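In: Sequence plus predicted model, see below.
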Amino acid sequence: MDYQCKAETGVQLLARLSTRPNLNSLNDTLFPGGINLGNVIEISGDSGCGKTTLITQFLVKCLLPKTWNEFQIGGLGAGAIIVNTDHHFQILKLVSMMESLLTKCQVSANNETKFPRNIDCKIIEKIIKESLSNLIILNCYDSLQLFVTFHSLSHILSCNANTNLIIIDSLSAYYWQDAAAGGVRKMDLYLKKTLKALQSCIEEYKVATVYTKQTHFQSKVRFTDDCTATPGLGNITYKIQLNRVGSKEADLFSAEVSTPMSKYSHQYTISDEGLVWVK
């Protein structure tokens, strides 16, 4: 009988044994079944459809705490990393959305306070500062920096056991730069290759990955839909396509979600608080 001994490094052992916060309630509308650590989420859409706004909403939910003393916040109390390549992400927008959500938070119904009260400005400021301490922003300006950043993620994750979400906005930012230098020209293949490079650097850590891309970023010859592929490196769990409904002047949008098992859509508008779902 053959016996095989599988060796692992101390970092691999630590990654396997550590427990990271779950993402089950990251967004109940888009992910009614919840998000599992290790899932890959693709968000595509034209400019102005709310891609960066949506990932900012994800960050608000991820970073804010579940509760603060007697107040019910509803966040996940986890950490996140955003790899900023398109430089559309704005920290002030994130803070503004946090303030808006916290302003609406009241004392828990289980508290014996007779008259519910909102969180005051000083507490809001303190909560936001503590929440932002769990956010790591990595700015990249070319493909070389991007791949070096990918290789640095393992060390960052090993030092931040609370981090459970990595966001890349966007994964296709340096395609034209790389194509001009003689790199991969097929857009789908380029995207899959870049995603595999990322996942090979973080496969020891069970974290969810979200990335954005433009709608047009696909080859003329379509490859097999990643949502139907066998799970593994480079495969996608959720594909979210953001579209404008009607004319360019219309304020109504649609999010079409594809998974290996189902397809569904939800309409929304965009406000200062993020994507507002139309019931």
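Out: Structure's in. What do you need?
In: CA only for contacts and neighbour counts going forward, please
Out: OK.
In: and the lengthiest strand in the chain, which residues are buried?
Out: With secondary structure taken from DSSP state E, the chain has its longest strand at strand 263-271. Judged by neighbour count (16 or more other Cα atoms under 10 Å), strand 263-271 contains these buried residues: 267, 268, 269, 270.
In: which one of the residues you listed sits closest to residue 258?
Out: The shortest approach to residue 258 among these belongs to residue 267, at 14.8 Å (Cα to Cα).
In: does the closest one really touch residue 251, like I thought?
Out: No - using Cα atoms under 8 Å, residue 267 is not in contact with residue 251; the gap is 10.6 Å.
In: Give me the neighbour count for residue 75.
Out: Residues near residue 75, counting by other Cα atoms under 10 Å, number 19.
In: dropping in the other structure now:
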Amino acid sequence: MSTSTLKVESGIQLLARLTKKPTIQNFYPPLFQSDPKPREVIEITFSEDAPQCLLNDIICTNLLPANFGGAEMGLLMFNCSGNFSYVSLMSRVRTKIMANTTFTGDKIDDIIEGLFNNLFVVEIHDATQYYTTLYNLENVLTAHPNISMIIFDTITAFYWSEQGYKIQKMDTYLKRVLSKIQHVTREHNVIVLYTKPEYFNSHKDVSDNQEPCCEFPCLEGVNYKIGVSYDKDNNYIAKIKSYNIQLEKGFCVTDDEIRWF
């Protein structure tokens, strides 16, 4: 006699499954030739001198409405590094809006207020708060079904504070944290984007036979890997890699504004 396993879903999982996410378009075109799909994972690796303004520019573009060239997404951000600045982001949003409209004054302020209603930032100060917030994430995503992307800056912020007498390899730690995140978020069809420093690697732990963390074609559980570094010509290079794409894009930063080549 054959046996079968009956999968029982919670009320939160049922709501997540029945909730339709907005169609994602114009997801930061300078880096992505095609828009990432729900449940995909994006890794951005920064060198020590790479600018924080790149992440702010990605957030800004994805918040903006379609008529301003944006993706019009709801975003949830785990600010683990303490580098996020509302002032800097608001300045960037205002600059992009003013470049694409003749609106002034109160009208622009109203647009910005509407955009920031779609941005949810959680300030994370230690590992306990990190995981407590993560385990409560299902409730947050259910209460705000317009959230289409979750950002972790940086995903490895509490690595050293979690190490005991036996040090866990960096790649093992990263896979474990990412697996926890995907376990919570997979029913909600959100894009996960995380940053990590360039040095955070334990190359001996990387295997070509690792099981992917997600069901879509990917590299070691990550659909897009973007490495940002400084080159000899005083510009920045972003190396984008996915399971079927490898390309490089250059940019420079002037007065905290990004210009792509």
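Out: Yep, it's here. These figures come from a predicted structure and were not determined experimentally.
In: ok, back up a step: make TSV from the buried residues of strand 263-271 of structure 1 and add distance to residue 256 of structure 1 to it.
Out: Output for those, formatted as TSV (distance: Cα to Cα, whole Å):
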residue	distance to residue 256 of structure 1
267	9
268	11
269	14
270	16
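In: Which stretch of structure 2 is the longest strand of structure 1 matched to in the alignment?
Out: Aligned using TM-score structural alignment, strand 263-271 of structure 1 spans residues 246-254 in structure 2.
In: The nearest residue to residue 247 of structure 2 once chain neighbours are set aside: what secondary structure?
Out: What sits nearest to residue 247 of structure 2 in space, not counting adjacent residues and going by Cα to Cα, 6 or more residues apart in numbering, is residue 240, at 5.4 Å. At residue 240 of structure 2 the chain is in strand, as set by DSSP: H, G, I helix; E, B strand; the rest coil.
In: Then residue 225 of structure 2?
Out: Criterion first, three-state DSSP; result for residue 225 of structure 2: strand.
In: Hmm, it is touching residue 43, no?
Out: Yes - the pair residue 225 of structure 2 / residue 43 is scored as a contact, 4.8 Å apart, by Cα under 8 Å.
In: how close does whatever residue of structure 2 lines up with residue 141 of structure 1 sit to residue 132 of structure 2?
Out: Residue 141 of structure 1 maps onto residue 125 in structure 2, with residues paired by TM-score structural alignment. Note on residue 125 of structure 2: its distance to residue 132 of structure 2, by Cα to Cα, to the nearest Å, is 12 Å.
In: what about residue 159 of structure 2, distance to residue 45 of structure 2?
Out: Distance from residue 159 of structure 2 to residue 45 of structure 2, by Cα to Cα: 16 Å.
In: more neighbours, these two?
Out: More neighbours surround residue 45 than the other of residue 159 of structure 2 and residue 45, with 22 against 17 (other Cα under 10 Å).
In: List the residues that contact the residue most central in space within structure 1.
Out: For structure 1, the residue nearest the mean C-alpha position is residue 210 (3.8 Å; Cα atoms, centre = their mean). Residues in contact with residue 210 of structure 1 (Cα atoms under 8 Å, 6 or more residues apart in numbering) are 40, 41, 42, 43, 165, 166, 167, 168.
In: Mind checking what secondary structure it has?
Out: The three-state assignment at residue 210 of structure 1 reads strand, by three-state DSSP.
In: Could you find the counterpart of it in structure 2?
Out: Counting by TM-score structural alignment, residue 210 of structure 1 lines up with residue 193 in structure 2.
In: repeat for residue 239 of structure 1
Out: Under the alignment (TM-score structural alignment), residue 239 of structure 1 pairs with residue 225 in structure 2.
In: In stretch 216-234 of structure 1, which of the residues would be classed as buried?
Out: Buried-residue list, stretch 216-234 of structure 1, by 16+ other Cα under 10 Å: 217, 218, 226, 227, 233, 234.
In: Need the max-distance pair from the residues you listed.
Out: Spanning the widest gap among the buried residues of stretch 216-234 of structure 1 are 217 and 233, at 20.0 Å by Cα to Cα.
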